[in-house]
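**Student:** pasting the structure only:
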C-alpha cells in the first residue's frame, strides 16, 4: 500500500503537501502554482486542480469521474473507480459516537480507512507519506472553511440542495471537531498541519498564504541584497517577537517582507520556557495548534538553535540585520553563541535587576532597553549600570496594547535626547505600541534614532499583540516605514543652512 502512495507522488518526494477542499476561500488562491507540489484531492476537487491522490466516499464523485475521466494517479475510496491508473479499496467508517472515540487510534494505525470526514483520511494519507519518506511534511489545508455560511467555490458544481444546508453545516462542524482532535496532539504526527483561513487555529490567512507561497519560491536573494536605498539615521525595527509561530517558512517570509518594507532589522525573542514560568503556569490550559497547555504553546513557538542559525545566515544573505530580546540568563548565554551586535532587554523584565547587571558587566556592544511601565528611577539605574556598554538605545515605551496617542509620552524621547548630550553612549528611541504611524513620525522629530513596531503575517487571531502588530502582508507596515522615512527628511539636519530652494530675500545694497 505504501508503495502505491510513493509511486503516486512521483518525483515530488521532497515537496510540501496541499489538500484541497471546496470552501469559497480556495477561489482566492492561484492553484496552478501548486502543480509542482504534492496535491491530495478530496471528493471531486480534481475539477479545481488534478492532484496526485484523490480520497472520496460519496457516490456522486463516481458520476463526476465518469464524465471527466479519472485524472489522479491514485484513488483511495470504498468504491471502485473505473479507468483509474491505481487505486486502494478501503473500509468506510460511518460517523457515530463509538467510532469517533477510536478515530485517533485508527489514524495512527498502518491501515487506511475512509472516515466520514474524508479530510481526516487525506491527512492520514499525508501522515503515512511523511512517515514512509522519513520527512516531517508541511501539510496545507486549502478551501476547508467548515461552514456553509460563506459559501463554496464558484469554480465547480456543489452537490448540495438548499434544504440540506443545516444538515451540511452540522456535518462540517463535526469534521472540524475531528480536525481539532488531531491538532491537539501535534507531537504524535509526522506532519505539520497548517490551516489556511480564518478559524481560531488557522496558521495563515489566504492573503498571507499567497505571499508565503511567493516567497517560498524566491531564490534570488541578491535582488533584495542589492536593493540600495537612501542612507537614513533612524534604525527601523520589525518586531516579529513570536509571530513566526515556530514555523521557519513563515519566519522566512516575514524576514523578506520586512526587508521589502524597508526595515533595517528584524527582532525576535528568546526565553528559557521551563525556568521562566512557574510549573502552575506551564500546566495551565491553553488551546493552540501545539496542544492544550501553556507549556505546549510556549515550546511550540520557541525557535531552536538551528532556527537561529537559519535566521543569521538568511538575514546576511538578503542584507537585513537581526537581534533578539533576551528575557533570562540562559537565553542571554544562548544568544551569545551568535556574536550579536546588539541584544534587547525588554520592559517586561525591568524588575530583574540582577540579570540586567550581569548583562551590563558582560556585554560590551549595543544594548536596547525599553522603559515601559517604569519610573524615572529605572532611568537612573540604566545610566549608572550600563555606562560601560558601547551604546544604549533607550526606548520610550508605554506598556499598553494598544497605546492611545495621548499616552505615548513622546516628550520623554526629547528628554532622552537631552540626556544623550551628556552621556555619549545613550541613543534615544521609541518602542511603538500605538496605532498607525503618526506617533512614530513625531518620535523622529523628538530625536528618536531607533523605532520598533510589532509586525504580524496576516490577520491571524492568535498573533502576539494582535491589535498592536502591523500587517506585513497588506502593505500596512511598508506604509509605516515610509512615513518614518518621510519624517526623517522633514526633520533634516540640526545645522541651519541655506537650502537650494530658497530665493526670497531683500538684499542690502553695497
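**Tutor:** Arrived safely. Since we're looking at a predicted model, the values are computed, not measured.
**Student:** switch to C-alpha atoms for all contacts and neighbour counts from now on
**Tutor:** Fine.
**Student:** What residues of the one helix or strand residue 312 maps to count as buried?
**Tutor:** Taking DSSP states H and E as the definition, one finds residue 312 inside helix 305-318. Within helix 305-318, the residues scored as buried using 16 or more other CA atoms under 10 Å are 311, 312, 314, 315, 318.
**Student:** will you turn the residues you listed into a markdown table that also has distance to residue 241?
**Tutor:** Converted to a markdown table, these look like this (distance: CA to CA, whole Å):
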| residue | distance to residue 241 |
| --- | --- |
| 311 | 13 |
| 312 | 16 |
| 314 | 17 |
| 315 | 16 |
| 318 | 20 |
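**Student:** And the helices in the stretch 101-250 of the chain?
**Tutor:** For the stretch 101-250 of the chain, the helices defined by DSSP state H, counting those that start in this stretch cover 103-107, 118-133, 165-183, 206-216, 221-225, 248-261.
**Student:** Now do the fourth one: distance to the chain's middle.
**Tutor:** Right, helix 206-216. 11 Å (CA atoms, centre = their mean, to the nearest Å).
**Student:** Would you mark the buried spots in it?
**Tutor:** Under 16+ other CA under 10 Å, the buried positions of helix 206-216 are 206, 207, 208, 209, 210, 211, 212, 213, 215.
**Student:** Run through the neighbouring helices and strands of it.
**Tutor:** Helices and strands touching helix 206-216, by 3 or more CA pairs under 8 Å, 6 or more residues apart in numbering; DSSP states H and E, are helix 248-261.
**Student:** what's next to the helix it packs on, contact-wise?
**Tutor:** Helix 248-261 is contacted from outside by 211-212, 215-216, 224, 238, 240, 244, 266, 307, 311, 314-315, 318-320, 456-457, 472-473, 475, 477-479, 481, using CA atoms under 8 Å, 6 or more residues apart in numbering.
**Student:** repeat that with 7 Å
**Tutor:** 212, 215, 238, 244, 266, 307, 320, 457, 472, 477, 478, 481 (CA atoms under 7 Å, 6 or more residues apart in numbering).
**Student:** again, but for stretch 444-463
**Tutor:** So stretch 444-463 is contacted by 200, 202-205, 207-208, 233-240, 243, 254, 413-414, 417, 427-433, 468-473, 487-488, 491 (CA under 7 Å, 6+ apart).
**Student:** which ones among the residues you listed are found in strands?
**Tutor:** Among these, the members found in strands (DSSP state E) are 235-240, 427-432, 470-471.
**Student:** which of those sit farthest apart?
**Tutor:** Within these, 427 and 471 form the most distant pair, 27.6 Å apart (CA to CA).
**Student:** so how far is residue 119 from the residue positioned nearest the centre of the chain?
**Tutor:** The chain has residue 244 as the residue nearest its centroid, 3.5 Å off, counting by CA atoms, centre = their mean. Per CA to CA, to the nearest Å, residue 244 is found 26 Å from residue 119.
**Student:** Next up, a structure to set beside the first:
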C-alpha cells in the first residue's frame, strides 16, 4: 500500500471527472453508457445498428471490448473446438472471428461522431491499449476481469486518459491495489456484480456508498440484471453513471445478449433516469408553487 493508502478515511468528497467534453460526477446528468461489448457478434452492420439505438435512446457513449486473441485466450483453450453460427472452429479462430480491427473501428468512430456519441472500449491487453490510443478515444474502461492485471492498469494510467473501473468479482483489497495505480483525479469507479444475468439479491447497491466514501471518487453502476428497476435504484443512491449491455434481440447467439437491454428497454431506462434526476431535487425543503393554493385553502394554524 502506498502512502496515499486507499483505506484512508480522510478522502475528499468526489468531484466530477472530465470525459471528453462532458463532466461525470455529482451534480451532473447521469452518464449513460450503452455497452455493445461483443454483442455485435463480429458484424459491423449489427454494431452500426446498436450505435443508432444508443443515440436514439439518449445515451452519452457506447462501449466496446478490444482483445488480442493470441494474448487473451489461454494456450490450453486455443485449440478447443467450439460450435458457432459460422460452423465448427477452434476457440482461437472464434475469438478472431468476432474481433473488430482497424477498418471496423474507423467506421465506428465516424458513425459515433456523426451521432454525437462518445465511444471507447475495455482493452484486455497492452497492445489493445495502444490500438485504442491510435483512435484517441476519450477514455478507457477497465473490465472487472482486469482489476488485478496491474501491467494493463499501468499501461492505461500512462495514457493520461480518464479511466472507468468496473469492480465486479473483486475484493476491496484488490480494488485498493488497482486504485493505487491510477490517477484518482481521472477515475470513475463502477459498482458491479459479474453474474450474467444478475439476480436481485446479488445487486448489493449500498456498495455504491461504500466505494464513494472509501475512494473519494465518482461512483457509477454497471449492471447485468434483467429489467430496469435495479439500475434506476442505483441512480437514487447516487450513481453518477449507468452502463448496461445493449442488444437488438436478447435471443441472439452470444454470451451477453440475455443480460442486455433491447432498444425499447434502453429508451425506457434513459427516460426514467431523467425523471429520477428531476424528482431527487436539491434537498432544500420549500413550499412549491403548486402547493400555494392548497396551502391557502387547507392549512389551519392554531395556537
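**Tutor:** Nice, I can see it. Computed from a prediction, not measured in an experiment: that's the story for all the values here.
**Student:** one step back: the helix holding residue 312 of the first structure maps to which residues in the second structure?
**Tutor:** Taken onto the second structure by TM-score structural alignment, helix 305-318 of the first structure occupies residues 102-115 there.
**Student:** just stretch 76-93 of the first structure next, same as before
**Tutor:** Across the second structure, nothing matches stretch 76-93 of the first structure (TM-score structural alignment).
**Student:** Next: stretch 137-152 of the first structure.
**Tutor:** Following TM-score structural alignment, stretch 137-152 of the first structure has no partner segment in the second structure.
**Student:** circling back to that earlier point, the residue nearest to the centre of the first structure -> the second structure?
**Tutor:** So residue 244 of the first structure corresponds to residue 40, using TM-score structural alignment.
**Student:** circling back to that earlier point, can you redo the helices of the stretch 101-250 of the first structure as CSV with distance to residue 408 of the first structure?
**Tutor:** Converted to CSV, the helices of the stretch 101-250 of the first structure look like this (distance: least, CA to CA, whole Å):
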stretch, distance to residue 408 of the first structure
helix 103-107, 50
helix 118-133, 48
helix 165-183, 40
helix 206-216, 30
helix 221-225, 34
helix 248-261, 24
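**Student:** measure stretch 175-195 of the second structure end to end?
**Tutor:** 18 Å.
**Student:** what's the neighbour count on residue 158 of the second structure?
**Tutor:** 12 (other CA atoms under 10 Å).
**Student:** Quickly note the distance from it to residue 267 of the second structure.
**Tutor:** 36 Å.
**Student:** Same check on residue 176 of the second structure?
**Tutor:** In terms of CA to CA, residue 176 of the second structure sits 35 Å off from residue 267 of the second structure.
**Student:** How about residue 60 of the second structure?
**Tutor:** Residue 60 of the second structure is 13 Å from residue 267 of the second structure, by CA to CA.
**Student:** Please apply the same query to residue 52 of the second structure.
**Tutor:** Taken as CA to CA, the span from residue 52 of the second structure to residue 267 of the second structure is 12 Å.
**Student:** same check, this time on residue 171 of the second structure
**Tutor:** Residue 171 of the second structure is 33 Å from residue 267 of the second structure, by CA to CA.
**Student:** Repeat that for residue 122 of the second structure.
**Tutor:** Separation of residue 122 of the second structure from residue 267 of the second structure (CA to CA): 24 Å.
**Student:** And those two? Which one has more around it.
**Tutor:** residue 122 (25 against 18).
**Student:** contacting residues around the more buried one?
**Tutor:** Contacts for residue 122 of the second structure (CA under 7 Å, 6+ apart) come out as 64, 65, 66, 140, 141, 142, 143.
**Student:** The residue mapped onto the last one from the first structure - how many residues pack around it?
**Tutor:** Under the alignment by TM-score structural alignment, residue 143 of the second structure pairs with residue 346 in the first structure. As a burial measure, the neighbour count of residue 346 of the first structure was computed by other CA under 10 Å and equals 20.
**Student:** Which stretches in the stretch 1-150 of the second structure count as strands?
**Tutor:** Here the stretch 1-150 of the second structure has its strands, by DSSP state E, counting those that start in this stretch, at 17-19, 22-24, 31-37, 61-66, 81-84, 87-90, 118-123, 140-142.
**Student:** With the first structure overlaid, how far apart is the third one on average?
**Tutor:** Its aligned residues in the first structure lie a mean 0.7 Å from strand 31-37 of the second structure after superposition (mean CA distance after the TM-score superposition for the first structure).
**Student:** Check the last one too.
**Tutor:** After superposition onto the first structure, the mean distance of strand 140-142 of the second structure to its aligned counterpart is 0.5 Å, using mean CA distance after the TM-score superposition for the first structure.
**Student:** same question, the fourth one
**Tutor:** Following superposition, strand 61-66 of the second structure is found to deviate from the first structure by 0.5 Å on average (mean CA distance after the TM-score superposition for the first structure).
**Student:** neighbouring contacts of that strand?
**Tutor:** 32-38, 51, 117-124, 128.
**Student:** Please pull up the equivalent of residue 181 of the first structure in the second structure.
**Tutor:** Using TM-score structural alignment as the criterion, residue 181 of the first structure has no counterpart in the second structure.
**Student:** that older thread, okay if I get the ones in strands among the contacts of stretch 444-463 of the first structure as JSON lines plus distance to residue 291 of the first structure and neighbour count?
**Tutor:** Converted to JSON lines, those look like this (distance: CA to CA, whole Å; neighbours: other CA atoms under 10 Å):
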{"residue": "235", "distance to residue 291 of the first structure": "37", "neighbour count": "16"}
{"residue": "236", "distance to residue 291 of the first structure": "35", "neighbour count": "24"}
{"residue": "237", "distance to residue 291 of the first structure": "31", "neighbour count": "24"}
{"residue": "238", "distance to residue 291 of the first structure": "28", "neighbour count": "31"}
{"residue": "239", "distance to residue 291 of the first structure": "25", "neighbour count": "28"}
{"residue": "240", "distance to residue 291 of the first structure": "22", "neighbour count": "26"}
{"residue": "427", "distance to residue 291 of the first structure": "42", "neighbour count": "23"}
{"residue": "428", "distance to residue 291 of the first structure": "41", "neighbour count": "28"}
{"residue": "429", "distance to residue 291 of the first structure": "38", "neighbour count": "34"}
{"residue": "430", "distance to residue 291 of the first structure": "36", "neighbour count": "30"}
{"residue": "431", "distance to residue 291 of the first structure": "32", "neighbour count": "28"}
{"residue": "432", "distance to residue 291 of the first structure": "32", "neighbour count": "28"}
{"residue": "470", "distance to residue 291 of the first structure": "27", "neighbour count": "28"}
{"residue": "471", "distance to residue 291 of the first structure": "26", "neighbour count": "21"}
